[in-house]
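Enquirer: can't give you the sequence, but here's the structure:
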């Protein structure tokens, strides 16, 4: 089935939970006049512990629903879903702008002469072939230190951003990298920017911190422009939040995170 893409239609942002709100913030900053649908598949989260085929099926199913609602473009704001499904989605919908996300290793690796770069990501992302290809590409430019962060995403999914337990978790996790042990840190999961302030605090003010949200938003704008699909409105757009869980707690958390 081929969908009719209209300029005034919304851009869809998809994630397995609430982390993609960090990407939605960048999209709104760069394209404030556009409408957005944000869909979180919290019912099936986390994706990072599932088989690749299962993640692919879930992502394709959610994408189809969003296209049925008239989405003119799709941002897959989840590293695991990007690796599992974006290539397949582009084959299925070659005429729809579809953008995935990947850790912002390039700007971090090029931020100075041969920096030490810590890449914080889910265990699943760090084991994926896609990530190893990315590391291989920049290994001559930087010393890259991958760090799996099991459980960090769960703090954000619970909305636990100010508690002492998050700070304690980060202190234990990042203990070896404090006191000028690294030059830059890459937040390799869309949930992690919500803990950016605490990560900066633990690593120290001199560490440059990078995430993939802005680059992803700019890429979506470029692809929409290419297809003449930017809405061209002068007024600010609207955001609709949807979630696969039926209670409203995740939607309330999404609204809160968008305004943080």
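Expert: Yep, it's here. Nothing here was measured: the structure is a model prediction, and the numbers come from that model.
Enquirer: contacts and neighbour counts: CA atoms only from here.
Expert: Fine.
Enquirer: Same question for stretch 41-57: list its buried residues.
Expert: 41-42, 45-48, 52, 55-56 (16 or more other C-alpha atoms under 10 Å).
Enquirer: One more to weigh against that first structure:
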């Protein structure tokens, strides 16, 4: 098959990467996509680096068997654990990762604390700490590990009392301080933006890395000259390691979720 016409592979530890796929479809509507979520092994954010690396390599091999032209690791935890090794191993295919959108938060130049909500593993990885250290001299950055939040979202809990209680509990220590922005450092978290904004002051910016990743993918496709030339809209196929129709149904629902 002509490289240009091949689909783009998307991978996440579950349904979270759908938030990145949504942004990508807006920017690259003529591409075909194969999305693979590993909900059977979710969450990744509480596993060891080696476990996450192994699962990510297995997922990438699975996507490569589908004859794709590029891969997006639409998972912050998998990116921080495995992206460098993946790029060394698979040199002939563009591999795009995602990281917490700290740079856009810093560039707002707003006074106050930048809170980074992410999984415990993302926050403990060297990759994230290097990113944070490059900004922390001039900014008040507060990492906030959110164990358990991915599980709620994987169950389809995107708003309501239980989620509100969880978020209030997490953010309670900061609600009376001056917060400039909240960075969503896990691709699952954009789906709970609505509930989050009920708790936060309305002038607090909520930022995620989806758009930056989508733009980077487009740059890579242009560089490799493999943008899909067709004028019709692309197709999306969603697969999941959980042999369960509900998770596929939820994935398609989230893809069209406003």
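Expert: Done, it's in. Just so it is clear, the model here is predicted, and its values are computed rather than measured.
Enquirer: Please state their TM-score.
Expert: Here the TM-score for the pair of chains, by TM-score structural alignment, normalised by the length of the second structure, is 0.96; 257 aligned residues with a C-alpha RMSD of 1.4 Å.
Enquirer: got the buried residues of stretch 41-57 of the first structure as a markdown table, with secondary structure columns?
Expert: Listed next are the buried residues of stretch 41-57 of the first structure as a markdown table, based on DSSP: H, G, I helix; E, B strand; the rest coil:
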| residue | secondary structure |
| --- | --- |
| 41 | coil |
| 42 | helix |
| 45 | coil |
| 46 | coil |
| 47 | coil |
| 48 | coil |
| 52 | helix |
| 55 | helix |
| 56 | helix |
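Enquirer: who's in contact with the alignment partner in the first structure of residue 35 of the second structure?
Expert: In the first structure, the residue paired with residue 35 of the second structure according to TM-score structural alignment is residue 38. The contact partners of residue 38 of the first structure, taken as C-alpha atoms under 8 Å, 6 or more residues apart in numbering, are 12-14, 21, 24, 239-242.
Enquirer: Sort out which of those residues are in helices and list them.
Expert: Under the assignment DSSP state H, the contacts of residue 38 of the first structure contribute 21, 24 to helices.
Enquirer: mind checking the SS state of residue 117 of the first structure?
Expert: Residue 117 of the first structure ends up strand, using three-state DSSP.
Enquirer: Residue in the second structure paired with it?
Expert: With TM-score structural alignment as the criterion, residue 117 of the first structure matches residue 114.
Enquirer: Let me know how buried its match is, in neighbour terms.
Expert: For residue 114 of the second structure, the count of nearby residues is 23 (other C-alpha atoms under 10 Å).
Enquirer: next one: residue 164 of the first structure
Expert: Neighbourhood size, residue 164 of the first structure [other C-alpha under 10 Å]: 9.
Enquirer: State the distance from it to residue 114 of the first structure.
Expert: In this view, residue 164 of the first structure and residue 114 of the first structure are 35 Å apart by C-alpha to C-alpha, to the nearest Å.
Enquirer: what's the answer for residue 225 of the first structure, then?
Expert: Taken as C-alpha to C-alpha, the span from residue 225 of the first structure to residue 114 of the first structure is 35 Å.
Enquirer: Compare those two (neighbour count), which wins?
Expert: Using other C-alpha under 10 Å, the more surrounded residue of residue 225 of the first structure and residue 114 is residue 114, with 17 against 13.
Enquirer: Without its sequence neighbours, what residue ends up closest to the more buried one?
Expert: Of all residues not flanking residue 114 of the first structure in the chain, residue 142 sits nearest, at 4.4 Å (C-alpha to C-alpha, 6 or more residues apart in numbering).
Enquirer: Show the contacting residues for the one you found.
Expert: 109-110, 113-117.
Enquirer: Show me where the first structure has its helices.
Expert: 21-30, 52-68, 79-92, 105-109, 123-127, 129-138, 152-158, 164-174, 196-203, 213-226, 249-258.
Enquirer: Turn these into a markdown table, columns for distance to residue 8 of the first structure.
Expert: A markdown table is the format used below for those (distance: least, C-alpha to C-alpha, whole Å):
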| stretch | distance to residue 8 of the first structure |
| --- | --- |
| helix 21-30 | 15 |
| helix 52-68 | 14 |
| helix 79-92 | 22 |
| helix 105-109 | 33 |
| helix 123-127 | 35 |
| helix 129-138 | 34 |
| helix 152-158 | 31 |
| helix 164-174 | 41 |
| helix 196-203 | 34 |
| helix 213-226 | 12 |
| helix 249-258 | 22 |
